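Enquirer: coords please:
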Amino acid sequence: MVGESGFDVAWTAAGDTQIELVGTSGVDVSKHAVDRRTSARFRGLAPGRTYRYRLSAGGRMRAEHDVRTAPPAGTPFRFVALGDSGSASPEQLAIAARMADARPDLIVHTGDLIYPKGTPTEYGRKFYQPYQAMIVSIPFYPCIGNHDYSADEGRPMLEEFILPENGPAGETPERHYWFDYSHVRFVAIDSNIPRQRLADVVAPWLDSVLAEADRRGLAKVVFFHHPPYSSGPYGGTHRMRLTIVPALDRHRAELVLNGHNHAYERTQPLRGGVIVAANEGTVYVTTGAGGGELYEPAAMPEPELAKSHYGKHSFTVVDVDATRMVVRQINIEGVIVDEFDIPLRAAATSRPAA
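Expert: I've put the predicted structure just below:
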């Protein structure tokens, strides 16, 4: 987890382990250990600066990596998104290598990190090994997929990550959360919970989080597993259209990222389920081809579908500047299969440090 004024690091090791920032003094550091897992929180850092952390044990250096704090609002950045990856397949490894080549500032995952049932013992082979070159330095923000949820309602996944604890009251911490990076507010939702909880608890919280983003002039990216609109075999998820989409419409979120259907799909800009002008609606992207078995498209595409890519694994690259997002879908062969712009309705403005 990364903010403007600091970052968190978590690791697993036997015995006592020390962590320090190389060549930096006067930093607020707190450390917490449970069983073999240890985490450290660094605060009091400068925004947009690269810091090197060092792990050591028994008087020997074990690892040393660089992390960049979140930059001030208005700073261009790149993030990548993918979903439905956790199979340990050759395709997952190939997509991971393509992602690393893109050199993102952060990674968003739209769920289903571990197939088939989110088992904790599978994280080494199906998550840490494929992404080890990136996650030592690049923040990784997941949401819970249905396969992750099948293991104790996603709690094993939540235990693997350090995520913001700013979700709705009464919900498990980290299940839903938000964070700001440069001039974009990212919001993660667990779309597996019952419809009534989505309507009564999550939707009002989402409304307030997006309203605050509006007041601060931030663009809005929301990600959750089940797509409200899709031409894939599962189709769109009706309960998400009923409970979550109204808040997205009210605040005109620029981009929504989903998974679940194992393919790539992009809608036209939508508001109230109706196609509207680019600066008036929300674009919904299903990026569910991160490594799992691929799906076939439905016989009749939905009318809101603008572009799709079936039959090959892929991931999403988003470049953000002060006025727009440039979104590209790149397949396993490195081919750009879709590219489009999303105008940012809110001008990038300065904001308090995270």
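
Enquirer: okay, CA-based contacts and neighbour counts for the rest of this
Expert: Fine.

Enquirer: output the contacting helices and strands for the helix or strand hosting Tyr131.
Expert: Assignment of secondary structure by DSSP states H and E places Tyr131 within helix 129-135. Applying 3 or more CA pairs under 8 Å, 6 or more residues apart in numbering; DSSP states H and E, one finds that helix 129-135 contacts helix 90-102.

Enquirer: got the buried residues for the next helix or strand after the helix it packs on?
Expert: Next in sequence after helix 90-102, counting helices and strands by DSSP H and E, comes strand 106-109. Within strand 106-109, the residues that qualify as buried are Leu106, Ile107, Val108, His109, counting by 16 or more other CA atoms under 10 Å.

Enquirer: I'd like the structure of this one too, to check against the first:
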Amino acid sequence: MGRRRPSSASPGDGGQLRGGLYRRRNSLLRWPMTQGGICRNRYIEKGPTPSSRFGCWPARFAAGSKAPVVIRMMFAALFAFLLASCSKGGIGGNGEPDGREEVGEWQGPGEDGGSGEWSDVEEESASSDEGQAADTSDGGQQEDGDSQASDGQQALSFSFLFYGDSRSGSDCTGNARHLALIERMAAEPDVHFVVHLGDMVTGYADSTCFASPGSCVGSSSIGDLSTIIAPLNNRAPMPGLAAFFFPVIGNHDDNSGWYPDPCGGRICDVFDMTALVNHPTPNGDPCGQDYPEYAYYSFTYGTVAFFVLHVNYDYFDFFACNYPPSGWDSCEQYCRDAPRDDTLYERCWNVHQYDWLVEELRKADTDPSITRKVIFLHAPVYTSFDDHPPFTSAPVLAELADTYGVSLVANGHNHWYERTVPLRQGKQDPTGTTYITSSGGGVETWDASGDWFTAAHSAANHYVRIDVDESGMHGRAIDIEGRVIDEFDLQ
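Expert: Below you'll find the model as predicted:
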């Protein structure tokens, strides 16, 4: 038998009721409770002795009794006989139980004159089928397999957070807002992991660096990303995950010669990218030579497949090339449709991520254990403001979301909160994909203008919580003061 979870305490001693059967913390007998100094069934208390299995002596043998010595000796002999009979399996001397005993319960004297006793049940006894059935009736863990099943059941219902654009900019105020959001997120109950949607550091200035405070050294606005996110990033990963805190690469995390950052730090000073990037890279160096082009990866938790993309600027094109070879009308036609070989991957420098994503989505779509899919990236697919418009290949990604039934696409880049209605093939459809911009992780924000596809928008600094269970996915956007600014359900 495996470990059992205590369900309730038995009155009068240190034992416990486990699965409906009385269990004792040691092998000593449990003596029956008394009522006004007299034991039940006209017995009174007697201290336990090594040779006795009886909880009480008859009343006539109480301390101070005036009974003649001979009578006492006669009753002593009778009790010795009864003791020997009980040790053979019950009154009657046939070595078989008398049928009246129930494990862990007091048995009073029967009609045949048998004496009552408490069964001496050891801590891990009662291995009969009936005992095992009773042991699991209170929901306690019985075997290691049951414990593993419980762990799997927990993974079916879980919660995660995401947010983006925590960089401070040209001063330190964004760091202070980021610190406040981290404190609030760290207090969220039952969170299984967190995703940052990109622009973790400033890039063009040392106000926010990967692992150094730079120009922001005050405790209220420290510019060290590693220190700011430590309350979450230092948490042990949930079983089956490579990390607790997952990064998406934003344009401020790698563009315009901003890597290493102005403080000389790299992303692997904060995150173990070699553990996250679960596909081969040309040089085997996701932090250096292969960063950021190959900084995309996937993971699965519970019944949800997650895909983290490296798509972080307005003109990102899965099918970009300098020019198509002879016989092809466009880079898109060539990069999408031509046979895969080294020449194609040299000409089409982003198509390796597209091919990887299609294959990962296809595998998830044919896996019966996967019920939902979520994509994280930095640049928007749908947005109502043209500060950063949908990136060049946004229609390509939307087509993949439609084809493979993606529930949620979450991005950063534009500094506000915006959620779309469910969309499929560019139209509102209750079975479609919801697109969320969550870019209020510390930066100065402004509000979206809204469009026909906009379901909600806000200028608040915020993060988003998603709760997953067998019925679906439920989301809430929460601002820096802890107020819910949007609430929604996902398909």
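
Enquirer: TM value for the aligned chains?
Expert: Overlay of the two chains. TM-score (TM-score structural alignment, normalised by the length of the first structure): 0.70; 274 aligned residues with a CA RMSD of 3.0 Å.

Enquirer: coming back round to it: what range in the second structure does the helix or strand just after the helix holding Tyr131 of the first structure sit on?
Expert: Using DSSP H and E, the helix or strand that follows helix 129-135 of the first structure in sequence is strand 140-142. Using TM-score structural alignment, strand 140-142 of the first structure lines up with residues 245-247 of the second structure.

Enquirer: sorry, back to before: distance to Gly170 of the first structure added to the buried residues of strand 106-109 of the first structure, as JSON lines?
Expert: JSON lines is the format used below for the buried residues of strand 106-109 of the first structure (distance: CA to CA, whole Å):
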{"residue": "Leu106", "distance to Gly170 of the first structure": "28"}
{"residue": "Ile107", "distance to Gly170 of the first structure": "27"}
{"residue": "Val108", "distance to Gly170 of the first structure": "25"}
{"residue": "His109", "distance to Gly170 of the first structure": "24"}
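
Enquirer: of those residues, closest to Gly83 of the first structure?
Expert: Taking CA to CA as the measure, Gly83 of the first structure lies nearest His109 of these, at 5.3 Å.

Enquirer: for the counterpart of that closest one in the second structure, give me its contacts.
Expert: Aligned by TM-score structural alignment, His109 of the first structure pairs with His196 of the second structure. Going by CA atoms under 8 Å, 6 or more residues apart in numbering, His196 of the second structure touches Phe162, Tyr163, Gly164, Asp165, Phe245, Phe246, Pro247, Val248.

Enquirer: can you show me the helices along the stretch 301-450 of the second structure?
Expert: Using DSSP state H, counting those that start in this stretch, the helices of the stretch 301-450 of the second structure run over residues 331-337, 342-347, 351-365, 394-404.

Enquirer: against Pro343 of the first structure, how distant is Val327 of the first structure?
Expert: 11 Å (CA to CA, to the nearest Å).

Enquirer: higher neighbour count, those two?
Expert: Neighbours of Val327 of the first structure and Pro343, each counted by other CA atoms under 10 Å, are more numerous for Val327; the result is 21 against 17.

Enquirer: hang on, that one packs against Phe315?
Expert: No. Judged on CA atoms under 8 Å, Val327 of the first structure makes no contact with Phe315 at a distance of 10.6 Å.

Enquirer: shared neighbours, the two?
Expert: Residues touching both Val327 of the first structure and Phe315 by CA under 8 Å, 6+ apart: none at all.

Enquirer: returning to what we had before: show residues contacting the helix holding Tyr131 of the first structure.
Expert: Ala88, Gln92, Leu93, Ala96, Ala100.

Enquirer: what about that helix, how far off from the second structure?
Expert: Compared with the second structure after fitting, helix 129-135 of the first structure deviates on average by 1.7 Å (mean CA distance after the TM-score superposition for the first structure).

Enquirer: hang on, the earlier thing: buried among the contacts of His196 of the second structure? Make that a ChimeraX selection.
Expert: Filtering the contacts of His196 of the second structure down to the buried ones (16+ other CA under 10 Å) takes a single ChimeraX command:
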select :162,163,164,165,245,246,247,248
